[in-house]
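> everything below, folded, please.
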Amino acid sequence: MTDRMLLYSAKGSGGVAVEAALTLIGAPHEVTDSYTFNPATPESGDKVLVANPMRQVPALALPSGEVLTESAAILIWLAEAHPEANLAPRPGDPTRGQFLRWMSFVSSAIYSLYWVKDDPSRLVPDPAGHAALVERTLERIAWCWGVMDAQVSPGQYILGDQLTVLDLYVNVVSRFRPRRMRFYKEAPKMAEAVKRVDADPRLAPLWAERMA
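Predicted coordinates:
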């Protein structure tokens, strides 16, 4: 049995938020690239099947043999398993409820829509309807960012002056279409926090390598 965690991830994917959390925590881990969204190399996505029958990244295999899936769940678990890293409000903290609320919101209201956007044929068999579905989906994503921005009160970071895994999650997902410029327009309050995470010297090399 190894004491290293094994993360199934992919460049440009939501798994990079987990890579960022592991970087800040300093926990021993390995990353296995499992590109599930590249039609040119469909077999690469098969690597993650051993950990996640949904054939999706991220998936985190723990030294105990337990497997965690779902990016929000993994991020919350890592923050709680490593409280010394201070990456989440602890139970009883006044911001704990909003932390859980927005982690779930990003996952369910925004990130989940990329399953549709990335392959419209999953829901609409007729190719004639794909462009409209993608456009409506992107508009929905932008609108959801605006809904979130209207209800948060950022300090240096989204929940205040403490960096949390929520900042890492939003940083990564906001890079996806409709891309950062639209995110900045719809979420001007969160924009400054996201830019601060972009520039964090502990994470800048990771962003350059994995989200370029």
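
> use CA for all of it now, contacts and neighbours both
Fine.

> check contacts around Arg180.
Going by Cα atoms under 8 Å, 6 or more residues apart in numbering, Arg180 touches Ser174.

> element containing it?
Assessed by DSSP states H and E, Arg180 sits inside helix 179-186.

> now the element after that helix, going C-ward?
Past helix 179-186, the next helix or strand by DSSP H and E is helix 188-198.

> tilt between that following helix and helix 179-186?
In terms of direction (axes from the mean of the first three to the mean of the last three Cα atoms, to 10 degrees), helix 188-198 departs from helix 179-186 by 140 degrees.

> buried residues in helix 188-198, which are they?
Buried positions in helix 188-198, judged by neighbour count with 16 or more other Cα atoms under 10 Å: Pro188, Lys189, Met190, Ala191, Glu192, Ala193, Val194, Val197, Asp198.

> so what touches the longest helix seen in the chain?
In the chain, assigned by DSSP state H, the helix with the most residues is helix 130-151. Contacting residues not belonging to helix 130-151 are listed as 102, 109-110, 113, 116-117, 120-121, 124, 177-178, 182-183, 186-190 [Cα under 8 Å, 6+ apart].

> ok so, going back, chain center to the helix holding Arg180: distance?
Put simply, helix 179-186 sits 17 Å off its chain's centre (Cα atoms, centre = their mean, to the nearest Å).

> in that helix, what's buried?
For helix 179-186, by 16+ other Cα under 10 Å, it's Arg180, Arg182, Phe183, Tyr184, Glu186.

> please apply the same query to stretch 61-72.
Ala61, Leu62, Val67, Leu68, Thr69, Glu70, Ser71, Ala72.

> and this one, please, so the two structures can be compared:
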Amino acid sequence: MHTLYWKPMSGSLAPMALLEETGLPFDLQKVDAAAGEDKSEAYMRDVHPLGLVPALRIPDGRVMIESAAMTIYLADLAPAAGLAPAATDADRALYLQWMVYGAATLYPTYIRIYHPDYHRVREGDDEAVKALAVKALDVAWAPIESALADGRSFLLGDRCTAADIYIAMMALWHPGRGAFGKACPNVNRLREAVWARPACAKALGMHAP
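As a prediction, this is how the structure comes out:
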């Protein structure tokens, strides 16, 4: 049994969608961040040492952190679900590229928008930090928009992978959803295709406000 520690509209959405897609047995533990549960001594001792969400307790009792790692792990754990190219598959290289791109390029940029205080040097810096991050997002989404320019629904063509689910999660986070959809119609098409999948839609329903 896997246990996912989660909170709404966070990086826990992709791992939750993978658990739904793969059919692996799992339990959900909602973390009450508003009440400070994620920063409690017990949570930081037993679940996530930095007091962040998500975390995934794997069947042997150990805990994984980092949403991208969880997403890759779960997709590989259930090959029959078809959400991860095999190591010998030529598509594996680009699959891993887009997973890491999401984690290393897109995710940190969104953190600067929603947690500008993490990057604050002086009082009053928050709006400047957010404005620069929004500009950086325009640049960061461009390679994905270009990769989908041939009309494909997913990054590797007609097959949906865990990378698409991970990227589609972050496509939900843009502060200007309407403008983003117009500026990145190809990414918007990927987003719609992912969240139309029944298992993914079920996970999104748990997260939607």
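
> returning to that earlier point: can I get the buried residues of helix 179-186 of structure 1 in TSV including distance to Val152 of structure 1?
Listed next are the buried residues of helix 179-186 of structure 1 as TSV, based on distance: Cα to Cα, whole Å:
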residue	distance to Val152 of structure 1
Arg180	18
Arg182	18
Phe183	15
Tyr184	15
Glu186	13
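
> list the contacts of Gly176 of structure 2.
Counting by Cα under 8 Å, 6+ apart, Gly176 of structure 2 makes contact with nothing.

> counterpart of Leu68 of structure 1 in structure 2?
Taking TM-score structural alignment, Leu68 of structure 1 has Met64 as its aligned residue in structure 2.

> need the contact list for its match.
Per Cα under 8 Å, 6+ apart, neighbours of Met64 of structure 2: Ala55, Leu56, Arg57, Ile58, Met70.

> can you tell me how far the residue most central in space within structure 2 is from Thr22 of structure 2?
By Cα atoms, centre = their mean, structure 2 has its centre lying nearest to Tyr166, at 4.1 Å. Relative to Thr22 of structure 2, Tyr166 of structure 2 is positioned 15 Å away (Cα to Cα, to the nearest Å).

> nearest spatial neighbour of Thr41 of structure 1, skipping sequence neighbours?
Closest residue in space to Thr41 of structure 1, ignoring its immediate chain neighbours: Tyr35 at 7.6 Å, by Cα to Cα, 6 or more residues apart in numbering.

> isn't the one you found right up against Leu49?
No. Tyr35 of structure 1 is beyond contact range of Leu49, at 11.7 Å (criterion: Cα atoms under 8 Å).

> who has more neighbours out of those two?
The residue with more neighbours, out of Tyr35 of structure 1 and Leu49, is Tyr35; 25 against 15, by other Cα atoms under 10 Å.

> name the SS class of the more buried one, please.
Three-state call for Tyr35 of structure 1 (DSSP: H, G, I helix; E, B strand; the rest coil): coil.

> what residue in structure 2 is paired with Trp143 of structure 1?
In structure 2, the residue paired with Trp143 of structure 1 is Val139, using TM-score structural alignment.

> likewise for Arg55 of structure 1?
Under the alignment defined by TM-score structural alignment, Arg55 of structure 1 corresponds to Gly51 in structure 2.

> contacts only, for that match.
Contact analysis of Gly51 of structure 2 by Cα under 8 Å, 6+ apart lists Asp38, Lys39, Ser40, Tyr43, Met44.

> kindly report the same for Met206 of structure 2.
Pro8 are the contacts of Met206 of structure 2 under Cα under 8 Å, 6+ apart.

> ditto for the one 3 residues further on
Under the criterion of Cα under 8 Å, 6+ apart, the contact list for Pro209 of structure 2 reads Pro8.

> any idea how far Tyr95 of structure 2 is from it?
Pro209 of structure 2 is 30 Å from Tyr95 of structure 2, where distance means Cα to Cα.

> just Ala33 of structure 2 next, same as before
Remark: distance between Ala33 of structure 2 and Tyr95 of structure 2 (Cα to Cα) = 32 Å.

> more neighbours: the two, which one.
Each of Ala33 of structure 2 and Tyr95 has its neighbours counted (other Cα under 10 Å); Tyr95 has more, 22 against 16.
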